[in-house]
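**Q** the following block contains a protein sequence and its predicted model.
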Amino acid sequence: MISGGFSAALDKLAPEYSDSHGDTLKIVHGPSMGRSPQAIPNRLARGEKADVVIMVGYALDGLIKQGKIMPGTRTELADSRIGAVVRAGDAKPDIASVEALRQTLLNAKSVAWSDSASGRYVQDTLLNQLGVKQALSQRGQMVERVPVASQVASGKYQIGFQQVSELLPVKGVTFIGKIPESVQKVTRFAGAVPANAEHADEAKALLRYLASKEVQSQVRATGLDSVPAT
């Protein structure tokens, strides 16, 4: 089970892993948190089984505290930053500085963000920091379940914010860039083995592979950042 942020990396790496290790990977997608039935914690709570979960790190911590994760199996995989897109063909607004980002939001006809980690930060923290939350009360919207970029591509919203790795795979949009580092929210993605996993050894091997130095160039190509060395 995997949430959106690391999905593009896993999709890229899964065929090579299956060929070299002889394991078949069945990938099930769902948010790291939230009320939707597809959310990974809700799937596990219903008794759905998985050998590996890959999700936002602090959401994974919640599962660890609940005893739903095999002790000692948390594996750090990548860091994800927030970026923005506009519909393909539209002019790219300036978000390179904090003030430019603020003005872009104030000038936008409509703005969307996700219902996962990045969108919660945008809605609860970033808009307040920029002093634009009230101005966007009628023009801003949290998008549930579907990729924000797909809604921008359809013309429903003028600009969309989500983790870069979730924006880049969507066709019909132009990637503007990452929001400034001084107001950036870095989200850690990590994997672990559920307590009731039926193939725990194979699961641990997959996580070691996804965290290995050998695959970091492919991981970074999807818009993620490698975990800093400790």
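**A** Here it is on my side, so go on.
**Q** can we go C-alpha only for contacts and neighbour counts from here?
**A** Noted.
**Q** Ala203 belongs to a helix?
**A** Yes: with DSSP: H, G, I helix; E, B strand; the rest coil as the criterion, Ala203 is assigned to a helix.
**Q** pull the number of nearby residues for it.
**A** By the criterion of other C-alpha atoms under 10 Å, Ala203 has 21 neighbours.
**Q** surely it and Val193 touch.
**A** Yes: Ala203 lies in contact with Val193 (C-alpha atoms under 8 Å); the separation is 6.5 Å.
**Q** which neighbours do those two share?
**A** Counting by C-alpha atoms under 8 Å, 6 or more residues apart in numbering, the contacts common to Ala203 and Val193 are 51-52.
**Q** look up how far Ala200 lies from the nearest residue to Ala192 once chain neighbours are set aside.
**A** Nearest in space to Ala192, with sequence neighbours left out and distances taken as C-alpha to C-alpha, 6 or more residues apart in numbering, is Arg74 at 4.4 Å. For Arg74, the distance to Ala200 equals 13 Å [C-alpha to C-alpha, to the nearest Å].
**Q** who's in contact with Ile159?
**A** 84-87, 108, 110-112, 152.
**Q** longest helix in this protein, by number of residues?
**A** helix 7-21 (DSSP state H).
**Q** which strands or helices does that one pack on?
**A** helix 164-167, helix 200-211, helix 216-221 (3 or more C-alpha pairs under 8 Å, 6 or more residues apart in numbering; DSSP states H and E).
**Q** same thing but 10 Å
**A** In terms of contacts (3 or more C-alpha pairs under 10 Å, 6 or more residues apart in numbering; DSSP states H and E), helix 7-21 is packed against strand 53-56, helix 164-167, helix 200-211, helix 216-221.
**Q** use this one as the comparison:
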Amino acid sequence: MFKRSVAAAIAVAAFSSLLLVAAVPSPAQAADIELLGPVSLRVVLPGLLPQFEESSGHKITVGYATLGAITKRLVEGEAVDVAMVSPEQNEELQKRGKLMAGSRAEIARVGFTVFVRKGAPKPDVGSVDALKLALLAAKSIVLGDPAAGGGAGVYTAGLMERLGLAADIKARTKLVKSGTEVAEAVAKGEAEIGIGVASDAAIVPGLDAFPLPTGAQSYSVYVAGVSSGSKQVDAAKALIVFLTSPASKQALKANGFETP
């Protein structure tokens, strides 16, 4: 009886060891994954990705750019494994054969806010009309440059046209490459008011932020997809699963993003 118990215990231990070995990728299985993501996710990904690397054994190299730049780089054939763009850009890249069909997953979305320097008078942006008056009264404004291809710049340029403000504010408006630079310019006192994405308030100190009103609000939506040229498809898919996990969603929400 004792011999059978010892033998059973040894068998269980051996089986448990096999499970452990199977759960942790061997050096031969570990992959190097290239990820391209939007600039606004710089506030979240550096803290999240090491968790994935530790649990999976894979290594992630991240590049940040505007959504337009990411799309352009994929169209031109840059070798990546996972790319985050807008839903429309993801669809177009699938049609061009640059992203794998069926690999799309929504990661997060982020709304737009009005930035002023911390301690400055609070602007009234509770309605579209109030927002227009606040922008017309501002001595200096900073917005994203739509020519850079960033979601914030493209949207705010369209919003200014729709509100009939583009010509009136042009002489007082400074254009910068990204939404993060909008927030930084306001925090440094280089502009009185700016419009950028809400998540930038979490990484740029010295700001007060107020959401755009209904009728002017919109969201930048980020979806991930696996590159058709990826040689690490399984690892790339595992990364996307991780980015949609409860832990990732919690980190995103803590930094001003909304998740599906």
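**A** Received the coordinates, thanks. Quick caveat: nothing in here was measured; it's all calculated off a predicted structure.
**Q** need the residues touching each of Arg74 and Ala200 of structure 1.
**A** Common contacts of Arg74 of structure 1 and Ala200, defined by C-alpha atoms under 10 Å, 6 or more residues apart in numbering, comprise 192-194.
**Q** so where do the strands sit in structure 2?
**A** Counting by DSSP state E, the segments of structure 2 that form strands are 32-38, 59-65, 82-85, 105-117, 141-144, 173-176, 193-197, 207-211, 219-226.
**Q** wait, which of those strands is closest to Ala9 of structure 2?
**A** strand 59-65 (36.3 Å; C-alpha to C-alpha).
**Q** can you name the residues of structure 1 that that closest one overlays?
**A** Matched against structure 1 by TM-score structural alignment, strand 59-65 of structure 2 falls on residues 24-30.
**Q** count the residues that sit near the corresponding residue of structure 1 for Ala251 of structure 2.
**A** Using TM-score structural alignment, the partner of Ala251 of structure 2 in structure 1 is Gln218. By other C-alpha under 10 Å, 15 other residues sit near Gln218 of structure 1.
**Q** any idea how far Gln218 of structure 1 lies from Tyr121 of structure 1?
**A** From Gln218 of structure 1 to Tyr121 of structure 1 the distance is 27 Å (C-alpha to C-alpha).
**Q** quick one: residues contacting Val75 of structure 2.
**A** Applying C-alpha under 10 Å, 6+ apart, the residues contacting Val75 of structure 2 are 69, 92-93, 96-99.
**Q** so what corresponds to Ala112 of structure 1 in structure 2?
**A** Per TM-score structural alignment, Ala112 of structure 1 is aligned with Val142.
**Q** leaving out chain neighbours, which residue sits closest to the aligned partner of Ile54 of structure 1 in structure 2?
**A** By TM-score structural alignment, Ile54 of structure 1 lines up with Met84 in structure 2. Leaving aside its sequence neighbours, Met84 of structure 2 sits nearest to Ala224 (C-alpha to C-alpha, 6+ apart; 4.3 Å).
**Q** show me what that neighbour aligns to in structure 1.
**A** Checking TM-score structural alignment: Ala224 of structure 2 goes with Gly191.
**Q** for its match, list the residues it contacts.
**A** 1-2, 6, 52-57, 60, 73-78, 203-204, 206-208, 210-211 are the contacts of Gly191 of structure 1 under C-alpha under 10 Å, 6+ apart.
**Q** can you tell me what Ala191 of structure 2 aligns to in structure 1?
**A** Using TM-score structural alignment, Ala191 of structure 2 lines up with Tyr157 in structure 1.
**Q** show me the contacts for the closest residue to that match other than its chain neighbours.
**A** Closest residue to Tyr157 of structure 1 apart from its sequence neighbours, by C-alpha to C-alpha, 6+ apart: Ser110 at 5.2 Å. Neighbouring residues of Ser110 of structure 1 by C-alpha under 10 Å, 6+ apart: 136, 138-141, 152, 155-160.
**Q** mind redoing it with 8 Å?
**A** Neighbours of Ser110 of structure 1 in contact, by C-alpha under 8 Å, 6+ apart: 139-140, 157-159.
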